[in-house]
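In: Mind looking at a prediction? Sequence and model below.
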Amino acid sequence: MGSKKVDSVKEELIELNEKLHKKLLVNENFYKQLMQKGFAYHQCLLVSLFPDSSNTYCGKLIRQDGSVFEFDIDLDSAEYSSWEDVTGSFRELYERNKVGKPWLKDVVAYDLFYELKH
């Protein structure tokens, strides 16, 4: 059962990230802010993305170096955007759940990121 769940989450993440890499998510300001913060979006793995209002999006992204960030991007004003490095807590969650709950989105995303890097 776990394998089907893992495959389903993996497919969802692959589809989301194909859109990210082709710049089909949100608008140009989203990508501009990612690049301004040092994210090579085509080498990152987007874990989640949710609209927070008409011009803000929050989510989680694994940066090209493996660091994990939670963000709240204001598309109109970059100074209102926030970025938090959550690498430590993300890795703890991964280690706690990789065996017992391998279908969790964060676990699948972390495995997929390293699978695609090599």
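Out: Good, I have the coordinates. Residues are numbered from 1 along each chain as shown.
In: okay, CA-based contacts and neighbour counts for the rest of this
Out: OK.
In: Now do the strands in the protein.
Out: 45-51, 56-62, 68-74, 82-85 (DSSP state E).
In: Could you check how far the residue nearest to residue 69 when sequence neighbours are not counted is from residue 106?
Out: Closest residue to residue 69 apart from its sequence neighbours, by C-alpha to C-alpha, 6 or more residues apart in numbering: residue 85 at 4.5 Å. In this structure, residue 85 and residue 106 are 15 Å apart, going by C-alpha to C-alpha, to the nearest Å.
In: ok so, going back, just tell me which of the strands of the chain ends up closest to residue 115.
Out: Among these, strand 45-51 comes nearest to residue 115, with 11.2 Å by C-alpha to C-alpha.
In: Put this next to the previous one:
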Amino acid sequence: MPDSNRPRLKVSRAGIVLIKSFESFRPRAVQRADGRWVIGYGHTASAREGLTVGEQDAELLLQYDLLPVAKALNEDVEAALNQHQFDALASFAVSVASTSSTPWPVSPCRSAWSAFWRPMCGRA
């Protein structure tokens, strides 16, 4: 369990820019092979056929989508992370989730970041 005295981090502006550099902007909703609709920078929750979004609103959707990712990272990652590590791990979580058929964002990421971070932090 993470140290409760440790400050809770959130994805920084640099982290959002990093994620946007990997997630292409989609102004119109497109349907993925798994049947889910996606719009903006990987947003699926409210995406549907015919929906359009501008870049500013797409970034707001991304920030909203990152809230549960940040919450999960703060609650599940035992190692003390600096801001760069936190942002990189959030980007990793978004990347894992974007290739998963499980609803975005947290479910498919827990096992992926556990497998990645636990060995690096000396935990089995």
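Out: Cool, got the structure. Quantities reported herein were computed from a predicted structural model and do not represent experimental measurements.
In: Next, the TM-score between them, please.
Out: Here the TM-score for the pair of chains, by TM-score structural alignment, normalised by the length of structure 1, is 0.27; 57 aligned residues with a C-alpha RMSD of 4.7 Å.
In: Wait, the residue nearest to residue 69 of structure 1 touches residue 60, no?
Out: No - using C-alpha atoms under 8 Å, residue 85 of structure 1 is not in contact with residue 60, being 9.8 Å away.
In: Which neighbours do these two have in common?
Out: Both residue 85 of structure 1 and residue 60 are in contact with 68, 69, 70, where contact means C-alpha atoms under 8 Å, 6 or more residues apart in numbering.
In: I'd like to know which elements the helix or strand hosting residue 119 of structure 2 is packed against.
Out: Using DSSP states H and E, residue 119 of structure 2 falls within helix 107-120. With contacts taken as 3 or more C-alpha pairs under 8 Å, 6 or more residues apart in numbering; DSSP states H and E, helix 107-120 of structure 2 sits against helix 83-98.
In: buried sites along the helix it packs on?
Out: 86-98 (16 or more other C-alpha atoms under 10 Å).
In: so what's the closest residue to residue 70 of structure 1 other than its chain neighbours up against?
Out: Nearest non-adjacent residue to residue 70 of structure 1, counting by C-alpha to C-alpha, 6+ apart: residue 60, 4.4 Å away. Residue 60 of structure 1 is in contact with 46, 47, 48, 49, 68, 69, 70, 71, counting by C-alpha under 8 Å, 6+ apart.
In: Could you report the distance from residue 60 of structure 1 to residue 32 of structure 1?
Out: Going from residue 60 of structure 1 to residue 32 of structure 1 by C-alpha to C-alpha gives 17 Å.
In: and what of residue 9 of structure 1?
Out: 28 Å.
In: Look at those two and report which has more neighbours.
Out: Neighbour count, other C-alpha atoms under 10 Å: between residue 9 of structure 1 and residue 32, residue 9 has more, with 19 against 14.
In: Nearest residue to that one in space, please, no chain neighbours.
Out: Nearest to residue 9 of structure 1 is residue 105, by C-alpha to C-alpha, 6+ apart, at 6.3 Å.
In: Now do the helices in structure 2.
Out: Taking DSSP state H as the criterion, structure 2 carries its helices at 13-22, 55-76, 83-98, 107-120.
In: highest average neighbour count across those?
Out: Compared across the helices of structure 2, helix 83-98 shows the largest average neighbour count, a mean of 20 (mean count of other C-alpha atoms under 10 Å).
In: residue boundaries of the helices in structure 1?
Out: Taking DSSP H, the helices of structure 1 run over residues 2-21, 28-36, 87-97, 105-117.
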